[in-house]
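Trainee: Provide a 3D model corresponding to the input given below.
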Amino acid sequence: MRAAVPEFPEARLQELADRYAAAVAAKRRRIWLGSAVLIAAALAAGWMGDVDLRKFAENFWRFPAYFAGTAPKFSFSSAWVDLSEWLWGLPRWTRLLGDTLLIAYMGTLAGGVLGFVLCFLASANLVKSRAIVFVTRRALEFCRTVPEIVFALIFVLAFGLGPLPGVLAIAIHTTGALGKQFAEVVENIDNKPIEGVAASGGSWIQIVRFGAVPQVLSNFVSYALLRFEINVRGAAVMGFVGAGGIGQDLIEAVRKFYYTDVSAILLLIVVTVMLIDFVTERVRHRLLGLEGSST
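Mentor: So this is what the prediction gives:
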């Protein structure tokens, strides 16, 4: 037996159509208003920043021209000699690149540990004291808001040139970034294991250890690996202010117009970052896949 299709009166249908049209019109007005605000903000930022589009268009050719000028000159008859001259500093650059990787690794490790500790104090579902949550979140905001290179400059003045300022700068920034991401993961976990540990008389540390950590560990490792990729790039820039790594030789080559050295160092950095991105991406996907299969 076919179910009867309800029929609304004409007045009711017109009322529903009017409501739908009003809702669509309201949404369209919000979109237009948001677009107008965005355009106005962009124009204001350009005016305050003295952006000159004509000057930008006239001088844009300098950007690709610079990179074209850094390209080494090769000829078929002397290709090996040209390659040797281009990569003349490969042993030194490789050692400095190793320093950059170690700076990124130690900074990520230290920042990850601190972010792991602080994220639970910043999670409203684990800490009942709003004051502790508020203070911890503001501390994490401070750590990730100040640029790494600013921290590096401060630590270079305090401890002198070398890898230590770079490690400390990356560690502080990583603490803020990972602490926020970890806290968001913790706040989205299933509360039943937490309630079970609490109901059995477990302490707060036991609640975190047995109720929260098993649910978030794979995501924590995934975020930490992603942060390591970012920190490798950041560690290369730390050398610009004397915080160790290959960035010191890169900025020196740029300042002294050693064009072929610039391209060689950039190539080493790009290849290294690509390899790290590839490996850590595979590891992250495997971790997340294992987590999905277990549920």
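Trainee: Please count neighbours and contacts with C-alpha atoms only from this point.
Mentor: OK.
Trainee: So Gly69 sits against Tyr259, correct?
Mentor: Yes: taking CA atoms under 8 Å as the definition, Gly69 is a contact partner of Tyr259 at 6.7 Å.
Trainee: higher neighbour count, the two?
Mentor: Neighbour count, other CA atoms under 10 Å: between Gly69 and Tyr259, Tyr259 has more, with 19 against 12.
Trainee: I figured that one was touching Ala71, is that so?
Mentor: Yes: counting by CA under 8 Å, Ala71 is a contact partner of Tyr259 at 7.5 Å.
Trainee: and stretch 209-229, which residues are buried?
Mentor: For stretch 209-229, burial by neighbour count (16 or more other CA atoms under 10 Å) applies to 211-213, 215-229.
Trainee: The nearest residue to Ile276 once chain neighbours are set aside: what's it in contact with?
Mentor: Leaving aside its chain neighbours, Ile276 sits nearest to Glu229 (6.6 Å; criterion: CA to CA, 6 or more residues apart in numbering). By CA atoms under 8 Å, 6 or more residues apart in numbering, Glu229 lies in contact with 273, 276-277, 280.
Trainee: another one to check against the first:
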Amino acid sequence: MPERITPLSPDRAAALAGAYDGAAAATRRRAWLGLAVLVVLTALAARAAEVRPWLLAANLGKFTAYIAQILPPLTLGHLRGDLAEWYWGWPKWLALLGETLLMAYLGTLLGAVGGFLLCFSAAANVTQGRTVRFLVRRGLEFGRTVPEIVFALIFVIAFGLGPMVGVLAIAIHSTGALGKLFSEVVENIDMKPVESLTAAGAGRIEILRFAVLPQVLSNFVSYGLLRFEINVRGAGVMGFVGAGGIGQELLVAIRNFYYADVSAILVLVMLTVMAIDLGTERLRHRLLGGLR
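Mentor: Take a look at the predicted model:
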């Protein structure tokens, strides 16, 4: 027999409707207040940073003119010859681009290992020692706060020119960034397996291996691949401070006003980054599907 629903009395219904309208009005006031604060802060930040949209609009033509200036003339009748002349230095550029990719790969690998080793000590749910957690978190903050190019400048002074400088700079910055991301993933795991192994008398290594790692491994892989994409872009400008790679050749072309070489190197770098983005995206999806 279906249960009969007793309707509310008019007074009770009016009271509930009034409470709902009051709560909705309070929510709208908070939303408008938050929007007003956001607008004010944006205006203050734009003023402090001297953002002038009218100046940008007035000089936008200079930017497009520069883009048109660095692009070489390409004609359909002589397209092959024009491309050969445009990419006259492709063997050297490809070698330097390969050096950039290896720099990004090795720096990401070292950074991922460092972030993996430190992330568990930075996670509050699997590390009880506050002092250790505080020190590790501050170390990770230092690693990701200082830009890679600043680390590269310091290492150039210490170790001289070369790709090793770029690898070390990328590795330190990646350790700080990935350690932070990894620790946040660890802090969001289901603690029931951890509590079960702890009650069974398992040690820290066993708990991390059998209770924590299976839950976070897929996200670790995803973040590591994403960081590699970012580091490829970062390694591209390491040559500006003498850390090797394609960035050094790009800086030479810019300083000497070799406009065609600037556009050729930029297009080469963009195509490489696009290919890496597509490749790592597919690899990340396959790994995530296989690990879950």
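Trainee: Have a look at how far, on average, the helix or strand harbouring the residue nearest to Ile276 of the first structure is from the second structure.
Mentor: According to DSSP states H and E, Glu229 of the first structure maps onto helix 213-238. Following the fit onto the second structure, the mean deviation recorded for helix 213-238 of the first structure is 1.3 Å by mean CA distance after the TM-score superposition for the first structure.
Trainee: what's the angle between the helix or strand that that helix is followed by and helix 213-238?
Mentor: Per DSSP H and E, the first helix or strand lying C-terminal to helix 213-238 of the first structure is helix 247-255. Interaxial angle of helix 247-255 of the first structure relative to helix 213-238 (axes from the mean of the first three to the mean of the last three CA atoms, to 10 degrees): 40 degrees.
Trainee: Following the chain onward from helix 247-255 of the first structure, which element is next?
Mentor: Counting by DSSP H and E, what follows helix 247-255 of the first structure is helix 259-294.
Trainee: what's the angle between that next one and helix 247-255?
Mentor: 140 degrees.
Trainee: Tell me how far helix 259-294 of the first structure lies from the chain's centre.
Mentor: 14 Å (CA atoms, centre = their mean, to the nearest Å).
Trainee: List the buried residues in that helix.
Mentor: 259-265, 268-269, 272-273, 276-277, 280-281, 284, 287.
Trainee: average offset between the longest helix that the first structure contains and the second structure?
Mentor: For the first structure, the longest helix by residue count, based on DSSP state H, is helix 10-48. Superposing on the second structure and averaging over aligned pairs (mean CA distance after the TM-score superposition for the first structure), helix 10-48 of the first structure comes out at 1.4 Å.
Trainee: residue contacts, Leu203 of the first structure?
Mentor: For the record, residue 203 of the first structure is Ser, not Leu. Counting by CA under 8 Å, 6+ apart, Ser203 of the first structure has no contacts.
Trainee: And for Val113 of the second structure?
Mentor: For Val113 of the second structure, counting by CA under 8 Å, 6+ apart, the contacting residues are Thr175.
Trainee: cool, Gly114 of the second structure as well?
Mentor: Here Gly114 of the second structure is in contact with 175, 179 (CA under 8 Å, 6+ apart).
Trainee: One more: Gly176 of the second structure?
Mentor: 111, 115, 139-145.
Trainee: for Asn231 of the first structure, same thing?
Mentor: Neighbours of Asn231 of the first structure in contact, by CA under 8 Å, 6+ apart: 104-105, 107-108, 170.
Trainee: got these as TSV, with secondary structure and distance to Gln206 of the first structure columns?
Mentor: Converted to TSV, those look like this (DSSP: H, G, I helix; E, B strand; the rest coil; distance: CA to CA, whole Å):
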residue	secondary structure	distance to Gln206 of the first structure
Ala104	helix	32
Tyr105	helix	30
Gly107	helix	28
Thr108	helix	26
Ile170	helix	31
